[in-house]
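In: Sequence first, then the predicted structure:
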Amino acid sequence: MATTMDNPTIFPIGGDLPVRRIGYGAMRLAGAPDARRGRTAHIWTAPTDRAASIALLRRAIDLGIDLIDTADAYALGANEELIAEALHPYAGSVTVATKVGVVRPSPTEWVTHGHPAYLRQQTELALRRLRVERIELLQLHRIDPEYPLAEQIGALKQLQDEGKVRHLGLSEVSVDEIRAASEIAPIASVQNLYNLADRSHEPVVDFTAERGIAFLPYFPVAMGEHAGAEGPLASVARELGATPAQTALAWLLHRSPTVIPIPGTSSPDHLAENAAALQLRLSAEQFARIASIAPIADTAVSS
């Protein structure tokens, strides 16, 4: 496991798109507040607490968060529309990253679909919903085995060549898939599930660090039972005067200089707590103590 105790607060995605290294995952801003938690949340309709959701997005910007992550599949595009309503015209250096490549035929289905024409169409719709002429970071939500990778990445590269996309990324991919995609177009980011409970993508974290590719772990604060009051995470948190969630985020930030966690929440207090984690510094010993926590199997969820 490659690690670094150097913990810069800014990372330039693609070499020229600087963002602070705590972003915000907007996926959970959907449906009713009591129905958007857990692995089985549908993420199917616009939030019922729309005013509160808009206020939360604006509060994120006030706290210095300048990377907002969404997808066309979140609430059938309503998530992108919500972000535009809250933040357009994206004053300052706000970056909205979105994803295409998953269809939602029902509230419980997330189906990969990588037809090149579909990817281009959904990007055009995302441009309209976000009210922009160019998407700063467009990620392939999932690689579809039914279509050649060259056609899927090629469709996104065409959009990039047309000036409609600045940087391209991937989601839930292996090292070999990143290598293959990089032969077709420059890959600026990778968004995989990764947290203290699920570290199955360790090779991807190391590979992206070596290549200077942004690694955006989603569900970065899924801690599980290993975050108990007597465990290493809680112990280090007490030493830092921080919460376990903040300390878990700090561990990710120290894991690699290209890691940009994108925790999601609908709580203003948790949002401020997450943003403040960017200022925490771990010693090498504290980092190693947290890393000694055994991961928990079978934590996979959709994003």
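Out: Yes, it's here.
In: Every contact and neighbour count from this point should use C-alpha atoms.
Out: Fine.
In: Just give me the neighbour total for Q286.
Out: 19 (other Cα atoms under 10 Å).
In: how would you label it: helix, strand or coil?
Out: Classification of Q286 using DSSP: H, G, I helix; E, B strand; the rest coil returns helix.
In: Which strand or helix spans the residue nearest to it when sequence neighbours are not counted?
Out: Leaving out its chain neighbours, the residue that sits closest to Q286 by Cα to Cα, 6 or more residues apart in numbering is V236, at 6.4 Å. Assessed by DSSP states H and E, V236 sits inside helix 232-240.
In: same check, this time on H254
Out: Counting by DSSP H and E, H254 is part of helix 244-255.
In: helices or strands up against that helix?
Out: The elements that helix 244-255 packs onto, with contact taken as 3 or more Cα pairs under 8 Å, 6 or more residues apart in numbering; DSSP states H and E, are helix 232-240, helix 268-276, helix 284-291.
In: One more pass at 10 Å, please.
Out: Helices and strands touching helix 244-255, by 3 or more Cα pairs under 10 Å, 6 or more residues apart in numbering; DSSP states H and E, are helix 202-211, helix 232-240, helix 268-276, helix 284-291.
In: ok, and here's another one to check against it:
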Amino acid sequence: MTSTTFRIGGDLEVRRLGFGAMRLPTEAGAAREASLAVIRRAVALGVTLIDTAHLYGGGANEELLAEALYPYPDGLLITTKVGVARSGPQGEWKLDGRPAVLRAQVEQALRRLRVERIELLQLHRIDPETPLAEQLGTLRELKAEGKIGRIGLSEVTVAELDQARQIVDVASVQNRYNVLDREHEPVLTACERAGIAFLPWRPVAAGTSGAKAGIAAVASEVGATPTQIALAWLLSRSPVMLPIPGTARVDHLEENLAAESLHLTPAQQTSLDRLQEPA
């Protein structure tokens, strides 16, 4: 029986099937009201892991989550990401892992989320222009100050993960991964060996018509949607896998979460395993 929960960092228990808030509209009006409804419905259905980032609206997404859910129910983890800032020549977004930027974004996230500590803080990307030791050293300092509980990474290679683990304890990795796109399979394997949570972003594959047909065939057998099959495959793929599908619609949210109850046969699992597209 596949476990429906995972302990991030060995102690922070969450439901493995979470929610990615990136797609939620934050502008005032009906769209924002719909976003608030989706967030509240997710938590009502038992979601305990919600993913956001400073990049999503420059903090507007974090504020949306706080408006929807504060005061937070016990056991809810909102994880956010820092390290991308409007520091390009024309004020455009770029990777920015300078210590002052990371510290400022963490302080802003604490204020927007209305918390004293972010239980899981992820580095959105490694900034190639700032030494990794400086980037992670800053997060380590913030952890020592009690402002961060655990540190995660996003879009890293195995070598980068190994290097990072020489500096800090890494609790999670958030890389692109789905049934058709397994470029980061070696990173998933490394996370499994170390007991590190793996949060696949873009967990539902777009894919080619042939690959989609393979997913659709299994969906027909199971009596589920292709999206549900893609999520069920992820949950059965690895015990450290914590998918965070995002949507701005309540019906899609409910469809996604129902994937947790699906059980793929070994034959179905094998047929999906074979669908990986060449890089």
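Out: Ah, there it is. Since the model is a prediction, treat every value here as computed from it, not as a measurement.
In: Report the TM-score for the pair.
Out: After superposition, the two chains reach a TM-score (TM-score structural alignment, normalised by the length of structure 2) of 0.94; 278 aligned residues with a Cα RMSD of 1.9 Å.
In: how close does the residue nearest to Q286 of structure 1 get to R20 of structure 1?
Out: V236 of structure 1 sits 24 Å away from R20 of structure 1, taking Cα to Cα, to the nearest Å as the criterion.
In: if you count what's nearby, which of the two comes out ahead?
Out: Neighbour tally, V236 of structure 1 and R20, criterion other Cα under 10 Å: the higher count belongs to V236, 22 against 18.
In: Matching the more buried one against structure 2, which residue comes up?
Out: With TM-score structural alignment as the criterion, V236 of structure 1 lines up with V218 in structure 2.
In: and if you look at Q122 of structure 1?
Out: Aligned counterpart of Q122 of structure 1 in structure 2: Q105 (TM-score structural alignment).
In: Equivalent analysis for P18 of structure 1, please.
Out: The alignment partner of P18 of structure 1 in structure 2, by TM-score structural alignment, is E13.
In: Mean distance between the helix or strand where its match lies and structure 1 after superposition?
Out: E13 of structure 2 is part of strand 12-15, with elements assigned from DSSP H and E. Strand 12-15 of structure 2, aligned to structure 1 and superposed, deviates on average by 0.6 Å (mean Cα distance after the TM-score superposition for structure 1).
In: Check what contacts that strand and list those residues.
Out: 3-8, 46-50, 75-77, 119-120, 149-150, 171, 242-243 (Cα atoms under 10 Å, 6 or more residues apart in numbering).
In: Check stretch 84-91 of structure 2 too.
Out: Outside stretch 84-91 of structure 2, the residues touching it (Cα under 10 Å, 6+ apart) are 53-55, 58, 92-98, 101-102, 105, 123-127.
In: thought V175 of structure 1 was touching P203?
Out: Yes: with contact defined as Cα atoms under 10 Å, V175 of structure 1 counts as touching P203 (7.0 Å).
In: Mind checking which of the contacts of stretch 84-91 of structure 2 are in helices?
Out: When the contacts of stretch 84-91 of structure 2 are checked against helices (DSSP state H), the matches are V101, L102, Q105.
In: which residues does the second one contact?
Out: Looking back up the chat, that one is L102 of structure 2. Contact analysis of L102 of structure 2 by Cα under 10 Å, 6+ apart lists 81-85, 96, 108, 123, 135-136, 138-139, 142.
In: From G20 of structure 2, how far out is it?
Out: Taken as Cα to Cα, the span from L102 of structure 2 to G20 of structure 2 is 22 Å.
In: next one: S172 of structure 2
Out: 15 Å.
In: which residue lines up with L29 of structure 1 in structure 2?
Out: In structure 2, the residue matched to L29 of structure 1 (TM-score structural alignment) is L24.
In: show me the contacts for that match.
Out: L24 of structure 2 makes contact with 31-32, 34-36, 38-39, 56-57, 61, 64-65, 246-249, according to Cα under 10 Å, 6+ apart.
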